[in-house]
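**Student:** sharing a model that was predicted from the sequence below.
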Amino acid sequence: MKAKPKKYKYLILTILVLFICISCSFTFNHIRNKSTEEISYSKFIEMVDKGDIKEVIFNKKNLTFKAISNDNKFFKVPNPNYDEFKKDMLLKNIKIGEALDISSSLYTLLTILLFIILIANMLKKHLTKISVSLKPLNKNIDVISTNKPNVKFDDIAGNKEIKEEMKEIVDFLKHPQKYLERNVKLPKGIILTGPPGTGKTLLAKAIANESNVPFIYSNGSDFMEKYVGVGASRIRNMFENARKNAPCILFIDEIDAIGGKRSSDSNDGERLQTINALLTEMDGFNSSDGVLVISATNRLDMLDSALTRSGRFDKHLTIPLPEQNDRLEILRQYAKGKPLSEEISLDILSKELIGFSGADIANLLNEANFLSVSKNKDIIDKEDLDDAFFKMVMKGHKKTITKDEEEVKLIAWHETGHALVNLLSPKGDDVNKVTIIPSSSGAGGVTITTPKKLGLYSKKYIETQIKSCYGGRIGEYLLLGTYDEITTGASQDIKTATNLIKDYISAYGMDDEYGMLNLNVLGCKDSEISERAKNMAKRLYEETFDLLSSNKHLLEAIADKLIEKETLTGEELINMIKEIDKEIQ
């Protein structure tokens, strides 16, 4: 609070001086005007003719002018304002003076001074920002001691292979001498890559904790500024800080923010200087310095090749999304301390959470716990977990609105069509759940499936995936009996199927006509394969139509049950199909 008067003292002083000057000027004018006698223009001409006037002071803009007599008296005279006035006075040997418009001059002076003050103030603020930006990065980097991260390898579920490799790095940091005696060099840098939420930062912290060394954290975006040279300065300060705390782990999260591929763009000067500074620093220390640089990115392909080459970031470790066993381990870890209902099977849940990262799983259980507490429940039941799952998958909340009966029926047949294609096809995915509960994200319903296996996909499996996409539209048709009434509900399904067909023909070498060719490498345009794609789409659509039309009784029965219950599990669907088949037999 004490700094505020200092900030404005020069501005206040300037305004005070201006006020005094203006006051003095107007006071002087007032005193001088009081001693001036007003006379008529004819009286003035009479005095001129007599030779009593020695000087005239006038300004064409003013309504009056001043006349000075031989005995130094001042007279105020109306201005005749004609062009020859000045010439006539000079011919009579009268001195002519130009009257100064004091009020106008002072106004101009005041305007200029205020403008200068404004510019000076803006420059001061601008220079202050630059000064703040140029401060060392020390204030932006956290040097975390070993008792702060508090993360060990045992605290990280899954990623067994990655953790084993990391333990080798830990052993080097803990016992460097035995490696140095054999001339083994510690990698200068490690890049951890993989989808968001897979635990890249946790692994880096665990290395620091297990090695009992400081952990220096920074984010790639911390180095990017609009002022050229600021990022490079921060890089140098960060490495200087690391050397002072060696041995240590220097972690740069989201390194793609500064380490992206360089271009010749003249507007990219700040980023170029920053990455060049990083490359220089990486070259400027060796493994014996005890500084291990670990970076994380979701986009390894976006990094500059000079950064990823050997001698800088030597190791590239990919941390994938967890598989089923890893998901089960993660669920068990995050379920600790949470009152889960006995009806919840973590084993079944782990199979349903395909595509979920560790962070997603943690968020799911936390959201379910939050919903349980908000409803004043003592335990987390299946309803809470389903609601949390729904919010994450559907990207919105359940909508509790009055629904149109015909639309609900249409959505039920649509979603049942998707589910039945998978349930009745040998290569179909496992169906975990089907719901027709609409969400605030705009989705009317969803069919959640889990692939029977991950990895390599067969030709037949991809064809089944395409058929599953077509199942929704065919379900609508079998209900309505005409294509004139079908809806836009299948638009995303059609897009997914089209992409699968394109890859099937152009990238996977599965098309009979093009065979073992990658049409993308050949530069073939989409229009060139459109005929083959059209024929394939037609064939698979007809096969899907035959499958669902021959099982329309199942489609109708399941859709009716779905309308009644709104949500059906995979187990309920399988049991229904078995019961209906028994009744038919």
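**Tutor:** Perfect, I can see it now.
**Student:** use CA for all of it now, contacts and neighbours both
**Tutor:** Noted.
**Student:** for Leu173, what are its contacts?
**Tutor:** Shown in contact with Leu173 (CA atoms under 8 Å, 6 or more residues apart in numbering): Ser211, Pro247, Gly290.
**Student:** show me which of those are buried.
**Tutor:** Among the contacts of Leu173, those buried by neighbour count (16 or more other CA atoms under 10 Å) are Ser211, Pro247, Gly290.
**Student:** got a list of what the second one touches?
**Tutor:** Which is Pro247. Leu173, Val213, Pro214, Asp289, Gly290, Val291, Leu292.
**Student:** buried ones only from these, please, as a ChimeraX command.
**Tutor:** Listed next is the ChimeraX selection for buried residues among these, using 16+ other CA under 10 Å:
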select :173,213,214,290,291,292
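**Student:** how about stretch 478-489: buried residues?
**Tutor:** Going by 16+ other CA under 10 Å, stretch 478-489 has these buried residues: Leu478, Leu479, Ile486, Gly489.
**Student:** ok, back up a step: which ones among the contacts of Leu173 lie within helices?
**Tutor:** Ser211 (DSSP state H).
**Student:** that older thread, out of the buried residues of stretch 478-489, flag the one nearest to Tyr457.
**Tutor:** Tyr457 lies nearest to Gly489 out of the buried residues of stretch 478-489, by CA to CA, at 27.3 Å.
**Student:** gap between the nearest residue to Arg473 once chain neighbours are set aside and Ala443?
**Tutor:** With CA to CA, 6 or more residues apart in numbering as the criterion, Arg473 has its nearest non-adjacent residue at 5.8 Å, and that residue is Ala490. Taking CA to CA, to the nearest Å as the measure, Ala490 falls 11 Å from Ala443.
**Student:** and here's the other structure:
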Amino acid sequence: MSQRIPEESLPTELSPFAAVEAAYPAELNRVCEALLRGLPVMVEADKELTPYFYKCLRDRLKKDGKQFLYLDGRTAQEPPPGMPAPSMMATLIAQLRDAVRGAVRERIVVLPHLDLLTTSSGGLTSEAREVIPLLYENPEMVWVGFKDPSFAVPRVIENLFPHKESILGVGRDRLRYLITQRECRKFGRGLQPYALYKHVSGINAVRLRRLLGAITGEDYPANPKPAYAQLRSATLTGSLSVPELELHADIGGYAKVKQRLQQEILDVLAHKDTLSDPEAVKRVEALLPRGMIFWGPPGTGKTLFAKAMASSLGAAVQVVSGPELKSRWVGESEENLRQIFVRARQAAPSIIVFDELDSFASARGTYTGSGVEHSMVNQLLTEMDGFRKEELVFVVGTTNFVESLDPALLRPGRFEFQLCIPYPNSADRRAILSIYNQKLGLEMTERALDYAVKRTGDRVEGTGTRFSGDHIQALCRALARRRLREGAQGPTEAVDVERALTEFLDRPELTPMEERVVATHEAGHAVCALFCEHAPAIDRISIRGDLAGSLGHVQYADPAHRYVVTRGQLLDSICMLFGGREAEALLLDDLSLGSAHDLERATEIARELVEDLGMGGDGVPVRRFDAPGRQADRHALSDATRSTLEAAIQEVLAVQRARARDILQREKERVVALRDLLIERKVLDREAFTHLVPAPVAPKKEPALG
């Protein structure tokens, strides 16, 4: 466990002024030294901290004979009866004019509200234009200006202050001076600064004292979690909250993604909590990536994983939409970013999730908008660089197009942790379905679960995109709604899954003749696949227009070998693509236009074999003739070479077409049986046509040696 500080060494009482002295001694020293040298100083601090910090400055410099003039735009006298009170800005301008032109002795002029001079976007207000000449009129004046972290200060005002001091939160090494013995007892015996600090790192000393003083409960509790929970609740401003989402229990599948998050982030933080040596803690904190990119297709749970990570850390989450940050007004987009980071630091530990990060952080040179994106990226990096290592504030950017992000963002030290969250595989889909099956009380049978896993392995009907976690959730909710409408009490069967997926699809209404053509075409594809050695197994055949732009389709199982593709597999693919066309020619004595895409794809594969992969056979040099994106190179080839390539491509296509024709002629009865079954049932899963699958051929034995 982290080192405990004895209760006896903590103060018994602590006023807000004493707390400021204890929390910021180094900052106060630097500001005093600058003022004694005659340098104007700008202090960035929360509004509630400003008067206390000012008083500490004044008390320190009083012994040096320094006098202060505090200009806050308020008057000590009430206006005469019937006269309206002057505005704060008008009063401030009058006070400034008197201070600059009427001062007869050396004084330090304090401007506690520099934000009065700025607009929300960091520009100058109309009244501020009157103030600027006054600020620069007397170069001998020594100013102390206080700037709220939530507001940007225009450059013309910032240049007035050669010395700048930023006071955001409290340092961990000062925490032991900011909690009294009575307050410490609410968290157990002795102060654990590392356990407490992660909840208060972004809170200024004055607010921290207020929150600690409000902690209730028994002294020396056996479980200090309720006290920490009170503190955590008090630091959650606005709509911020800590999500309740368990990484392993509430998110199905994705074992590798969870393992990486656990090992590289959560386990490192858990290990840090066991350390007592401050130097060891600092070394571990330096290892943590503050910026993370979660990338992958839409709907795969990128934001969900960020929330689960936040829940494991007890961190507040801000989910920010990238497009919503952008504004038409100059400086307002950067101001929006600044406000988000201020809230995150005040509510630490916290995670900022920038959804659709690529909307404003695309690679430079690709911007098509007003150019504000470049300023937003710079502001984002500036804010991230401003974190202290001990502050638990993380930035997660989600995107569907990681390749479009500015490379400067992805270098180590910025968004160095990149996590791919792909479409779910069969194991992931099963785990996701199991979670929703339990949560929604679907009572799916094992057969229904197996069917749902297979059915969601291909494209989403009506869209052409693959099934994501969101699609699977939508399927389960549709099942739950149907059970509610029909008052179903029994288990959910496979037929219910199919109904939920397809009941409300707008399918084409085929005539009997059209059904016969489509069924023949798909039967040809399927029978060729059954007799191609390298073809994957068939999971489903449909002639109901399940996929957008397709009247029928054959759905294949995941291939056994996903990463190594052979010449035999590519040739089998061409043969299977010709199966639909050749089946029509065999059984219908006519051809439909349904083979257009098949021919296009078959030609692409044949051209790739010959021109890109050096697999064109005898007479074709083994080299790459056509690199992607370099179509012009092919036209530079000689006529003889081009003729050789075209002949080789034609040879590949002709051989595989003949092979498909031979398979279908030999297995004509099987094609007819499968076609008729498709016309009858419209959709076939693997079990429905098992009797048509040929028996596996035993491998030939090699002759014995010797």
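**Tutor:** Cool, the structure landed. Bear in mind that the values here come from a model prediction, so they are computed numbers and not experimental data.
**Student:** which SS class is Val453 of structure 2?
**Tutor:** Of the three states, Val453 of structure 2 takes helix under DSSP: H, G, I helix; E, B strand; the rest coil.
**Student:** how many neighbours does it have?
**Tutor:** Neighbours of Val453 of structure 2 under the rule other CA atoms under 10 Å: 21.
**Student:** contacting residues for the alignment partner in structure 1 of it?
**Tutor:** Aligned by TM-score structural alignment, Val453 of structure 2 pairs with Ser350 of structure 1. With CA under 8 Å, 6+ apart as the criterion, the residues that contact Ser350 of structure 1 are Gln324, Asn325, Arg327, Leu328, Leu331.
**Student:** just the buried ones from those residues?
**Tutor:** Gln324, Arg327, Leu328, Leu331.
**Student:** ok, the second one touching Asn159?
**Tutor:** No. Contact between Arg327 of structure 1 and Asn159 fails when scored by CA atoms under 8 Å: they sit 10.3 Å apart.
**Student:** all helices of the stretch 251-400 of structure 2, in order?
**Tutor:** 255-261, 267-273, 278-287, 302-313, 322-325, 332-346, 372-385 (DSSP state H, counting those that start in this stretch).
**Student:** need the winner for burial among the ones you listed.
**Tutor:** helix 302-313 (a mean of 22; mean count of other CA atoms under 10 Å).
**Student:** need the residues that contact that helix.
**Tutor:** With CA under 8 Å, 6+ apart as the test, helix 302-313 of structure 2 has contacts from 242-247, 261, 266, 294-296, 316-317, 349-351, 353, 355, 396, 398, 421.
**Student:** for stretch 117-127 of structure 1, same thing?
**Tutor:** Leu11.
**Student:** now the equivalent of the residue nearest to Arg473 of structure 1 over in structure 2: how far from Arg601 of structure 2?
**Tutor:** Here Ala490 of structure 1 is matched to Ser595 in structure 2, going by TM-score structural alignment. Separation of Ser595 of structure 2 from Arg601 of structure 2 (CA to CA): 10 Å.
**Student:** between these two, which has more neighbouring residues?
**Tutor:** More neighbours surround Ser595 than the other of Ser595 of structure 2 and Arg601, with 18 against 15 (other CA under 10 Å).
**Student:** correct me, but the more buried one touches Arg581?
**Tutor:** Yes. Counting by CA under 8 Å, Ser595 of structure 2 touches Arg581, with 5.8 Å between them.
**Student:** sorry, back to before: and the match of Ala490 of structure 1, how far from His534 of structure 2?
**Tutor:** 22 Å.
**Student:** then His163 of structure 2?
**Tutor:** On the measure of CA to CA, His163 of structure 2 and His534 of structure 2 end up 73 Å apart.
**Student:** likewise Ala596 of structure 2?
**Tutor:** For Ala596 of structure 2, the distance to His534 of structure 2 - CA to CA - is 24 Å.
**Student:** looking at the two now, which is surrounded by more residues?
**Tutor:** With neighbours defined as other CA under 10 Å, Ala596 of structure 2 and His534 compare such that His534 has more, 18 against 11.
**Student:** now do the same contact list for Ile541 of structure 2.
**Tutor:** Glu522, Ala526, Gly552, His553, Val554, Gln555, Leu678, Val683, Leu684, Asp685.
**Student:** so which of the residues you listed are in helices?
**Tutor:** Glu522, Ala526, Leu678.
**Student:** counterpart of the last one in structure 1?
**Tutor:** It stands for Leu678 of structure 2. Checking TM-score structural alignment: Leu678 of structure 2 goes with Leu562.
**Student:** its match contacts Ile436, doesn't it?
**Tutor:** Yes. Using CA under 8 Å, Leu562 of structure 1 makes contact with Ile436 at a distance of 7.4 Å.
**Student:** okay, and the common contacts of those two?
**Tutor:** Ala412.
**Student:** please tell me how far the closest residue to Glu165 of structure 2 other than its chain neighbours sits from Leu36 of structure 2.
**Tutor:** Among residues not flanking Glu165 of structure 2 along the chain, Val43 sits closest, at 4.8 Å (CA to CA, 6+ apart). The spacing between Val43 of structure 2 and Leu36 of structure 2, counted by CA to CA, is 16 Å.
**Student:** show me which of those two is the more surrounded one.
**Tutor:** Set side by side, Val43 of structure 2 and Leu36 show more neighbours around Val43, with 23 against 15, by other CA under 10 Å.
**Student:** element containing that one, please.
**Tutor:** Taking DSSP states H and E as the criterion, Val43 of structure 2 maps to strand 41-44.
**Student:** structure 1: matching residues for that strand?
**Tutor:** By TM-score structural alignment, strand 41-44 of structure 2 lines up with nothing in structure 1.
**Student:** which elements pack onto that strand?
**Tutor:** For strand 41-44 of structure 2, the elements it packs on are helix 25-36, strand 142-147, strand 163-166, judged by 3 or more CA pairs under 8 Å, 6 or more residues apart in numbering; DSSP states H and E.
**Student:** mind doing that once more with 10 Å?
**Tutor:** If contacts are counted by 3 or more CA pairs under 10 Å, 6 or more residues apart in numbering; DSSP states H and E, strand 41-44 of structure 2 sits against helix 25-36, helix 50-62, strand 108-111, strand 142-147, helix 155-158, strand 163-166.
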